[in-house]
Structure formats: structure tokens, C-alpha cells
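J.: sequence first, then the predicted structure, then my questions.
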Amino acid sequence: MTGIPGDLSSLEQVREAFLFLSERLPASLQKPRVAIVCGSGLGGLATTIRNMPRAEFDYSSIPHFPCLTVAGHAGKLVFGLLDEQLPIVLMVGRAHYYEGHSINQVTFPIRVFKHLGVDTLVLTNAAGGLNPEYAVGDIVLLNDHIFLAGLAGTHPLRGPNTEEFGPRFPPLSDAYDLELRRQVHRAWREVMDAKSERKLHEGVYAFVGGPTYETRAECRMLHQLGADVVGMSTVPEIVVARHCGIRVLALSLVTNNAVLSPVPRGDDSRIQEKPAKELDAILREGKANHEEVLEAGRLAAIDMQRLVVQTVSNTFNHD
């Protein structure tokens, strides 16, 4: 985040937020090793950590933290212990670029996590499925991304570089930690019922600015570029995390399937005699809405939570 004349610098803002939190955290929670970002409908992850010791902070109380406006995002940091010994912090709800925040405000919490001592970031999100093999409720382990906005200059690292955060030109070819992804596949076999129809995939996430869901032509374009899922978050956070030297694990919950077929033409002979209400039904095919996203998230949340908890437990128990 680059400041403007008269504003605190990004580094000073991060330090203020860090000091606010560290002065209020009990000793056992002072240095969380893992941060988990809970996406749409996935805030239930906060129930997986112990009640004591525990500390919660509304974003509105933390200096310089962005405030949220989206249903399904509570807007609080929750500190606690996983497996009675591993200190973690959960970000229950995230800020989005489409809410009017700058790309730097969206990623501000990640730099605070780095100052707190976090070395592993787990991100979850709700996403639209572009890959025809994906079903609603499937989970996609991300192994790469397409950041068209970043390629065009809407990038969280644009501007003067602060060496305390990371290098001027960080590589992203290794953004998605291979050992963490291996642990996810192992955890999946441990927590999932063999009879479950839910599947785990690996795939590529395309970031879009939102808040509109994508058109059919945009979905076809993204799929042809190599994207398997599409969403409005996560990638900017990953860029900043890697810039800070934090290793990354990211999981998408498929909450709707994108329609890749073209919109019917108005002169198509097959629709000429159909009543208007049937035409509307044709156009509504695959139409996404935020309520459906949240509902799909609720139905799959328990499996996602179990997978994340098992993966983190396995990883740090063998650390």
C-alpha cells in the first residue's frame, strides 16, 4: 500500500495495527503461525479452535483495517489454539476490491499477519466452476492463477517497494506450496467418507474485479485461457503473502457452474414460437446469485472445515 501526501506510510499503518493487536493478545496467542482467511459462507471455521484462550477483534476496532459490506462476511479476527498447542488467527470475512476498497486495502491484513509472525496462509473462497468436470459442492485446491487485473496494472505491489515487506520483483511460479498441497490430498483421504459424491480437484483460479458475475462470453474466454474456477478475491492476497515470504495454500468451494454455451440468438428458429416466460427461463440457465453462493457454502462448509483443520494439524504435527 502506497500512501498519499499527508498519510501514514504503509509500513507505519501495518505497525500501528500490529501494535494494537499485540498489546491486547494473551501471551499464548502472541505469535500465530497460521492465518486462515474464511470466504463466503465459510466463517464456521472459527468454531474449530478452542474457546480458551481466545481473542476476537472487530475489523472496525483495528487501526487501518478495511470494513466489510458483504453478507456472509462477519468482519472479525479470531485468535486461538488449534489442537491445544498451535496458535492461529482466523480472518472471518475479507474485504473485496468491488466494495470500493483499493487493491492495497484489500491486502493490508496479510502484511499485518507477517508482522504477527505468521508463516503459513490458508485462503478459502467461494468460486464459480468453469471446468465442466466440476460439480457444485466440489472443492478445488488451487495450484496456479490468472490475474488479468494485475497484468493490466491493478496490482497490490504497484508503487515504491518497501524492502521490509519483500523484494521488488517477487516470482510467482512457485506461489502455491507443493508440500501443503500434498498434505491436502492426504487429509482428504482421512476426513472424507468414501461414499461421498464430493470431489477434490486441483485447478487454476481466475481473479475478476466484480461485483457482477461473469457473462457467458467472459466465462468461455477465461476457460480457454486455462482457468478452472473464477472469483472476486484471493489472488491479491496471495501476491502479497508471497511478497512477504509467507507460504500459501488456497481452496475454492464450487458454488455454481458457469454457463459456457453462447447466449441464444434472437433469430434462432427454435425459439420463435415460444412464449416470453420460456425465453426468460432459457436466459436464467446457470444464472448465479449471492444467496445461492451462500447456500452452497453452508451445505459444504463442514467438509471444507474438516479438510482445512486436518491439513493444518497434519502439517504442523510433522513440523
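T.: Alright, I've got the coordinates. It should be emphasised that the depicted structure is a prediction, and the values quoted were computed from it without experimental measurement.
J.: for the rest of this, base every contact and every neighbour count on C-alpha atoms.
T.: OK.
J.: packing partners for the helix or strand encompassing residue 315?
T.: Using DSSP states H and E, residue 315 falls within helix 290-317. Applying 3 or more CA pairs under 8 Å, 6 or more residues apart in numbering; DSSP states H and E, we find helix 290-317 packed against helix 178-191, strand 247-257.
J.: and these: which comes nearest residue 127?
T.: strand 247-257 (5.1 Å; CA to CA).
J.: for that closest one, packing partners?
T.: Going by 3+ CA pairs under 8 Å, 6+ apart, strand 247-257 lies up against strand 120-129, strand 139-146, helix 178-191, helix 235-243, helix 290-317.
J.: dropping in the other structure now:
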Amino acid sequence: MEDTLSAPNAYVRAAETAQYVRSQLPEALQNPKVAIVCGSGLGGLADTIEAEPKVELAYGSIPNFPRSTVQGHAGKFVFGQIGPQKTPVALLVGRAHFYEGHTMDLVTFATRVCKLLGVETMIVTNAAGGLNQNYHVGDIVCLNDHLFMAGFVGVHPLRGPNIDEFGVRFPPLSDAYDLDLRRRTHQAWVKLGLDKQQRRLHEGVYAFVAGPTYETRAECRMLSMLGADVVGMSTVPEIVVARHAGMRILAFSLVTNVAVLEAGSRGDDPEIQSMSHGELTEHLSKGKANHEEVLLAGREAANDMQALVKQILVSLYE
């Protein structure tokens, strides 16, 4: 697949891919109402759908589809039904990231395919670092806004000729995070009794960074001062393209580590002068994020996230 798509080609290729995907599905699954993007460690969301009918398509078998290369991202399109109303849904188990070398066109390609398959609502999930010091590892954040730093400087999925078949040239984003869906989220949290446990549900602002490095202490402080509650390397480009195409958005971050905001020790700090090299390494490593922690936190929160998403969809289509 070409690395950069012109506006006509972007639509043509998305339509070609949607047509192929639909041809692989039984009639009951050909027009999914909801798409769920499963972030790092959250592939278990695919277990929310009924066992039959169910179709799995590996990304590598789908024409024009970018491939995810990240641990914890299975890389498959899963179709099935959910809830008593048998609502048809599509799950993207794994996503393409900008840091993998994909252009923004390819990072958001699957989102446009979902639109052409008939998706009305996208539920986007991710693993993120907690900037808000009231957040704890394992907490879930329902996003209500974002900071798109890359978009400010032109690394934007809608840059270039507008694709009129999807949406308008200048789409607003002040209403990107659907208020009704957020209300249903809080109602579902209480209905399921999840408010009685240690894990908490928050609402907050997500900051997109390109990655793949985790943020420095100074960068975390900057993002926090700008109003971000969580930070991660995905989601926002997908949301921008989904809103451009008129889809409703619900987004969740799973807090997998708490960002270190305080400045590191100076080389002339008295407290470190007698430390060994090993002690210095341990001292500086406090709070350091790693991908294994991300996957572990995802596994531990999977059941709650699955139950929450399923209850929201049941309330939406009952």
C-alpha cells in the first residue's frame, strides 16, 4: 500500500477495503453499528461479543490494511453481535500507530473503513500514562477532550485535499466526545456496581504524543500544566477522522502507570553523593514506565472494561 494517499485514492481504497470485508461476512454482520478499537492489553474486549455468528479477519489478509507490529496488539478485525438486541459490532483488535512509521493517512485508514461499513458509533480504548496525580494504576478515564500537539504543527490526519465523501473541510471538535455516551458510561458504572470497588472511573483530557519514547519529567509537567490528565500515543487521530465522518465517539483510557512530574535529582544533591551506581539507577528509575506494565494493567482491568462497554451498548440499543 502506498505510504501517502491522495484524497481520491484514500476514499477509493477505503471503499475497496470495505467491499472486501463485507464480502467475507454473513448478512447478519455486514452492517455493524458500532466499532470498538482495542488498545494495548485490551484485546479481551473481543470476548464481549456472542460466540456465533463471529468472523475474524487478520489484518494481513485485508487489502490495503496497515499492519500493527506492537506487542499486545493481535492485529485482527473481529465481527459479531453483542447484547440481547444482537447489535452487530466490529472490533479492531490492535491498531496502526504513527510511531511505527505509518503516515496519519494509514493510522486512520481503518476508521474510514468502519464508516463505509455503516458504523455509527466508535468506542476507542487505549493504555495511557496518568498525569493527574489523583489517578491510580488501573483506573479508567472516560475522555471528554484532548490536546493534539502534533496536529498544531501540521501532523494532522485531515491535512491535504478534503475528502468530501467523508465530511466537511473544517469540522468542529468542541463536541467530539459525545455527552450522551459519557452519561451512559457513568450510569453503567453504577448499575454494574463498579463504583463499590477500588478501581475508579474519571473523566479527563487526553494528550496525544507521537512516541515511541515515554515522556520526560519536564514534558509530563508541561502537559499537566496545559490541562492534560492522561497521555498516550494513539486515539486522537482516529477520533478526529471519526468526527470528520460524522460518527459518535466514546473513548476510554486505562491508566497503566502514573507519570513522574517532579524534577529528577541534580548531580550535586547532597542525598545522592554517597550512593553506589546501582542505588543511583534505582533512585532515578522510580516511576519509570514500561510496556510490560501496560499489558499487565490491561489484563487486570479487562473484565471491568468488558462489562462496562457491553452495558453501555445494551443501554444504547435496548
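T.: Ah, there it is. These numbers come from a predicted model, not from an experiment.
J.: need the TM-score from the superposition.
T.: Overlay of the two chains. TM-score (TM-score structural alignment, normalised by the length of structure 2): 0.97; 315 aligned residues with a CA RMSD of 1.3 Å.
J.: what ranges do the helices span in structure 1?
T.: Using DSSP state H, the helices found in structure 1 span residues 10-22, 103-116, 148-151, 178-191, 216-225, 235-243, 276-284, 290-317.
J.: OK, contacts around residue 135 of structure 1?
T.: The neighbours of residue 135 of structure 1, taking CA atoms under 8 Å, 6 or more residues apart in numbering as the test, are 129, 254, 256-257.
J.: if you map those residues onto structure 2, which are still there?
T.: Retained contacts for the contacts of residue 135 of structure 1 in structure 2, judged by both residues aligned by TM-score structural alignment, their matches' CA atoms under 8 Å, are 129, 254, 256-257.
J.: nearest residue to residue 220 of structure 2 in space, please, no chain neighbours.
T.: In this structure, residue 220 of structure 2 finds its nearest non-sequential neighbour in residue 261, 5.8 Å apart by CA to CA, 6 or more residues apart in numbering.
J.: surely that neighbour meets residue 225?
T.: No: at 10.5 Å, residue 261 of structure 2 does not count as touching residue 225 under the criterion of CA atoms under 8 Å.
J.: re earlier: tell me the angle the helix holding residue 315 of structure 1 makes with strand 139-146.
T.: 90 degrees (axes from the mean of the first three to the mean of the last three CA atoms, to 10 degrees).
J.: the inter-axis angle of helix 290-317 of structure 1 versus strand 247-257?
T.: Using the same axes, to 10 degrees: helix 290-317 of structure 1 against strand 247-257 is 150 degrees.
J.: mind checking which of the helices and strands packed on helix 290-317 of structure 1 is nearest residue 310 of structure 1?
T.: helix 178-191 (5.7 Å).
J.: that closest one - contacts with which helices or strands?
T.: strand 247-257, helix 290-317.
J.: let's see it at 10 Å
T.: Contacts defined by 3 or more CA pairs under 10 Å, 6 or more residues apart in numbering; DSSP states H and E place helix 178-191 of structure 1 against strand 139-146, strand 200-207, strand 247-257, helix 290-317.
J.: quick one: that helix to structure 2 mean distance?
T.: After superposition onto structure 2, helix 178-191 of structure 1 lies on average 0.4 Å away from the residues it aligns with, using mean CA distance after the TM-score superposition for structure 1.
J.: how about that helix: buried residues?
T.: Neighbour counts using 16 or more other CA atoms under 10 Å place 180-181, 183-185, 187-188 of helix 178-191 of structure 1 among the buried residues.
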